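>>> I would like to see how this sequence folds:
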Amino acid sequence: MKIIRILLVACLATMASCNKYLDIIPDNVPTLDQAFQLRATAKKYLFTCYSYIPQLGDVSANYAILGSREISTPYPGSQSGVRNSIIELAYDYQNIVNPIANYWSGGGDYGGTPMFIAIRTCNTFLANIHKVPDIQEPERKRWIAEVKTLKAFYHFWLLRMYGPIPIVKESLPISADVEAVRVKRQPVDEVATYIVQLLDEARADLPLIITNQREELGRMTQPIALAIRAYTLMLNASPLFNGNKDYAGFGHTTSQPLFSPEFSAAKWTLAAKACEEAIAAAHDAGYKLHRFVKPFDMKDIGDSTRICMDIRGAVTEEWNSEVIWTLTHSSTGALQRQCAPRNDVYSYTISLWAANMKACEIFYTKNGVPIDEDPSWDYANRYTTLKTVPATHRAILKPNYTTSAFNIDREYRFYADLAFDGSSYFMKQRSNEDNLLYINTMWGSSSSNGLSRTSFTGYWPKKMVSWKTSGDGGSYAPDSYAWPAIRLTALYLMYAEALNETEGPGARAYQYLDSVRARAGLKGVVESWANYSRNPSRPASKKASAASSSTKRWRNSSSKGKTIGTCAAGNGWII
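Just a heads-up that it's a prediction; the model follows:
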């Protein structure tokens, strides 16, 4: 008994020191404090904040591409490389039990990044970056500005998908009680205001351009932040959120609606100003409309080919002068396999993505007006008449080939963006205009590939395939460009839309629209409608100008409580 009493006293005497040993974290387990002990580890945490950006170049992640129905495929699953969920979203199969594109909480069966975890990661960085001792103050300010911009973007992404969302200014502590974690959605106006506030705080400490391009391309800049700001205010001014009667009474109480019940013209004024500032910053940084630069070893090309390449390269030419924000972690190799039609060069493509016929009809005639407004174009018989391609069209269509009248006398964007039977396919391996590749998809041809490898509309989205993508009949090597998330042309079109809403159609509204049209080989809006349209006065009408906007930016195809906006960045068919 004496020995037992001695051992008991010894244990009681050493209990405090035993607790210290039990509380020690193993050496190989990183802690939050360790993440901010050094600049090097803090920089890794900074890149973790970037890691939640959706990979829009991935065919299984960009739900706007197929969800908008501008592009479709009848063959989901392993063969097409496209998740069934993307097809389901396009046909309104969204649900609240296991949502498609679940960016609210992530996980589930249908993909989606947990954006609230992304926001929490940003909040953790902002709360701890001041602890890092070996970092210069200008760099610390820049990192803070980058993370504030990311935090604003993640809120914007949720706002666009779900409308009213909780604003997460600071992360809740682990010890928060049940009531504290029951955060409520905030009105759309308040969410938009908070996003703009974050971006206004960040803009001064962001660089105008990236100077260390080898290591920092893709990181946040002033033009990116101001572009996100413009997108946010455009979204808040749009009919989706601005006086949308469909959501009247949708809120916590009748006195606190989550959607603005009354239309406000002032929101369009703010949006126009934001677009103007974003464009000015982009111009100061040297951004401009992309133009194709012919390699020195390429033979001369004609005007038709050059214009088509100006348009096509605006998407596929990596780091071109038009792309304000490029997603460096999001390549497009698999996406191009979906979009490229099988042919003598691209024999290993999947080739199932089809350009929707309604999207194909959006493209204008060669005179720069809609196909149903041009009296010189036979709209009524567009699908029933066959025509022979003139030899002078050889740069865009196979000479003396019989094709649908639908494909003749269209604007250059039609030929730059789409591939179809008899169309030319300008590529690095066949860049000589005397030896162009022409698509042959007639049944029984060597490139028709049966029903399992063809577009069910007969049109492929060529604009997403780089002209540098190559093959040799037995292989396929995509030129995997990084996804262009924000382009200067999108800001131009948004600015024109906002000006049309605030001051009506006029010289200012058409200035940037006409510059985009000029790059596509078209005359200005007013001139084209005056000379070639059945409705020559249409450009002078505010309502008609708004209705004819071919960006179709604001979408609302689902019911309350579900995703209300599926357009991620727009496919950019007409720009």
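
>>> going forward, measure contacts between C-alpha atoms and count neighbours the same way
Fine.

>>> Buried residues, stretch 388-400. List them.
Of the residues in stretch 388-400, V389, R394, A395, I396, L397, K398, P399 count as buried by neighbour count, 16 or more other CA atoms under 10 Å.

>>> give me the number of residues near the residue nearest to the fourth one when sequence neighbours are not counted?
Residue nearest to I396 in three dimensions, not counting chain neighbours: S424, with 5.1 Å by CA to CA, 6 or more residues apart in numbering. Applying the criterion other CA atoms under 10 Å, we find 24 residues in the vicinity of S424.

>>> Let's see this one next, to set against the first:
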Amino acid sequence: MNKIIYLLGVIILTLTMSSCEDYLDNEPDNILTMDMVFENKNQTEQWLMGVYSYVRDPMWGLFYNDGNGALSDDVQIPLAQAEWGGWAVKAQQGNWTSNSNYGTDVWGDTYKAVRSANLFIQQAKELPIQGLSADSLQDMKLQARFLKAYYYTKMLKMYGPFPLIKDLVETDASIQDLMTERTPLEEIVDYLDVELLEIAQELPLVRDEEATNYGKPTKGACLAIRADMLLFAASPIFNGSDYYKDVENTDGTKLFPQQYDATKWQKAADAFKLFFDETGSTYDLYKEYNSQGEIDPLLSLMHVFTASSESNPEVVWARPSATISDWMMATAPRSSGGYGFCGATQEIVDEFYDKNGLAIDDPNSVYTEIGKSVVNDIRPETEYNRGNSSATPGLVAARGTFNMYVNREPRFYASIMFNGRYYPFTRTRVNYKYNGADGLPSLDMPVCGYLISKMTHDDAQPRNGYVPYYQGIMIRLAEMYLGYAEALNESDPTNTEIVNYINLIHERAGIPSIEDTYPEIIGNQDAMREYIRKERRIEFAFERDIRYNDLRRWMIADEVFSQTPTGMNVYGRTDDDFYQRTDAYTGKKVFLEKEYLWPIRLTYINNNPQLVQNKDW
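Here you go, the predicted structure:
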């Protein structure tokens, strides 16, 4: 036992060389032997909690502290944030290397989590006298297996191939054997595919509604992670990319697929279909209804993130604790007591449809950006009443609003805090103009003239530091719908399910079906591909690192970032000056081809001669 633990510690040290201390590293100081840990029910449960501790916070943590979300083209933060831990600013300027050690050490943390999970799976045991039954133990070990597989999927998306450790190291392993090389990508994908499928078959479909069960994996969560992983594996970055063909281990083993394989899209589509088949009616899109019994799109979209777990059928998996207060402070305007610096770009603002589901550059669109509205924009289908101090039902844009923000789809109003919009907590309208209450010259302002309202709570009080509790969503059903549509379009472009699943998203969003807006794209693979990508960008705007990962897996980031982000003229002191499309003063974001995958930290490369670096880092 002790030799196993020692050797496993050596291999983790070899792969990470991390000085980070946590519960798992400290247990020898607090507990005399490993045997004693698993002779105690509370310590056994605490050990498993330690494995859970590496699940990334899906709110401010993953978005900003880890930097992944803030690296997308939909977000821009002030350059000064680099001095306050906003390392994404430095990365966006091209100022990072394999020795920068920016963000969270996902590589090192993953192997710590895997080490802990493997030990738990092998050593945890039934303790009937203390109340740890055989059934409970089996479920706990399934949770550990699930977490290990989940961490590996995150590792795969970030770094590509990595040394795959499946089990505890044999006691007779030599130090040389522990100098592990990277495992070819397809071998990792095959392992995770089988492992997640096996785990899913044993996990419960639902768990009892007890606080201690919330956040634990279910059959649906496991199948969803499997489908998402296979979607990534089918995407251009991992499916015959010319750029990565020459990456190989020191023995010449190629690490990436050498040719495109169309069947990978079908495999991904089958995985999404299995999710739907196995979960049945367990999940549904979150919907609220108006007094006429019809879907209230705006309230549904606003509350999908803040509704209680018991009343939200859209949540497939969630993290019970999340940095919701940090998210609120970063996105709340300065005049409300927030920091007001986490802003949206003009590019994502332009992406949202008009109220009829048409792109704003469509000749039939009702969109215009000339002048201001002369009437209130009131939507009878919603009972949203926070658009002015009079609580007028359905008011989304008051008379006098810049026309760019009028007649837009409900997801726009659920996501973007545009200039002149009413902010309920302060009972005033936000003002991002120069010398305005929420604008320059303070650096606590949105660079492009837009803050983010998505995933914020109606009753939050920034100045008072009050935010009602809500969970951090890790996976929601809408991701399954659009993932399935994408995989089907690539494998079977005439399949009618593509349109059906997109239309389910549109129905909740309060916009017409594809048949009523763009019937000509149905069955057209290229046109539908662009439509699905646009739909993903709108539906998942600012959520976790979805957009950033999409840009990478589609390998379009270098093209997207070749353009300088734009916004309104935040140096403008008058409406005429402010409402002008202007390049963001932060300048163009730098994205080099090598950045499609992250660098393995130089410390790990230097420590293991068998470990090859990602290309061009």
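
>>> Which two among the buried residues of stretch 388-400 of structure 1 are spaced furthest apart?
Spanning the widest gap among the buried residues of stretch 388-400 of structure 1 are V389 and A395, at 11.1 Å by CA to CA.

>>> returning to what we had before: would you enumerate the residues in contact with the residue nearest to I396 of structure 1?
If a contact means CA atoms under 8 Å, 6 or more residues apart in numbering, then S424 of structure 1 has R394, A395, I396, L397, K398, L436, L437, Y438, I439 as its contacts.

>>> Give me the subset of the residues you listed lying in helices.
Counting by DSSP state H, those place none of their members in helices.

>>> So what's the residue count around the aligned residue in structure 2 for T365 of structure 1?
For T365 of structure 1, the aligned residue in structure 2 is D354 (criterion: TM-score structural alignment). The local packing of D354 of structure 2 (other CA under 10 Å) involves 26 other residues.

>>> same deal with L38 of structure 1?
Residue crowding around L38 of structure 1 was assessed by other CA under 10 Å; the count is 16.

>>> Please name the nearest non-neighbouring residue to K398 of structure 1.
Excluding its sequence neighbours, the residue lying closest to K398 of structure 1 (CA to CA, 6+ apart) is G422, at 5.3 Å.

>>> Just give me the match in structure 2 for the one you found.
Matched across to structure 2, G422 of structure 1 falls on G420, judged by TM-score structural alignment.

>>> So that match versus D576 of structure 2, what's the distance?
Shown here: G420 of structure 2 relative to D576 of structure 2, a distance of 13 Å by CA to CA, to the nearest Å.

>>> Which one's more surrounded, the two?
Under the neighbour definition other CA under 10 Å, G420 of structure 2 and D576 were set side by side, and G420 has more, 18 against 10.

>>> residues in structure 1 aligned with stretch 178-192 of structure 2?
Residue span in structure 1 matched to stretch 178-192 of structure 2, by TM-score structural alignment: 181-195.

>>> Ends of the matching stretch, what's the gap?
End-to-end distance of stretch 181-195 of structure 1: 21 Å, with CA to CA as the criterion.

>>> Residues touching that stretch, excluding its own?
Outside of stretch 181-195 of structure 1, the residues that reach it under the criterion CA under 8 Å, 6+ apart are 152-153, 155-156, 159, 163-167, 172, 229, 232-233, 236, 241, 256-260.

>>> one more time with 6 Å
If you take CA atoms under 6 Å, 6 or more residues apart in numbering as the criterion, stretch 181-195 of structure 1 is touched by A152, P164, I165, P166, L258, F259.

>>> now swap in stretch 211-222 of structure 1 and tell me
With CA under 6 Å, 6+ apart as the test, stretch 211-222 of structure 1 has contacts from E146, R203, L206, P207, L208, T326, T328.

>>> Would you mark the buried spots in that stretch?
Buried residues in stretch 211-222 of structure 1, defined by neighbour count with 16+ other CA under 10 Å: L217, G218, R219, M220, T221, Q222.

>>> gap between the two ends of it?
Its first and final residues considered, stretch 211-222 of structure 1 spans 13 Å by CA to CA.

>>> and that stretch, how far out from the chain's middle?
With CA atoms, centre = their mean, to the nearest Å as the basis, stretch 211-222 of structure 1 stands 19 Å off its chain's centre.

>>> Name the residues of stretch 555-565 of structure 1 that come out as buried.
The neighbour-count criterion (16+ other CA under 10 Å) identifies T563, I564, G565 as the buried residues of stretch 555-565 of structure 1.

>>> in stretch 283-290 of structure 2, what's buried?
With burial defined by 16+ other CA under 10 Å, the residues of stretch 283-290 of structure 2 counted as buried are Y283, L285, Y286, K287, E288.

>>> isn't the first one right up against P313?
Yes - contact criterion CA atoms under 6 Å: Y283 of structure 2 and P313 qualify, at 5.0 Å.

>>> what's stretch 362-378 of structure 1 in contact with?
Taking CA under 6 Å, 6+ apart as the rule, stretch 362-378 of structure 1 contacts Y379, D409, R410, E411, F414, L522, S528, Y532, S533, R534.

>>> what's the farthest-apart pair in those?
Pairwise distances across these peak at 21.3 Å for F414 and R534 (criterion: CA to CA).

>>> Now for A224 of structure 2, which secondary structure element holds it?
helix 219-234 (DSSP states H and E).
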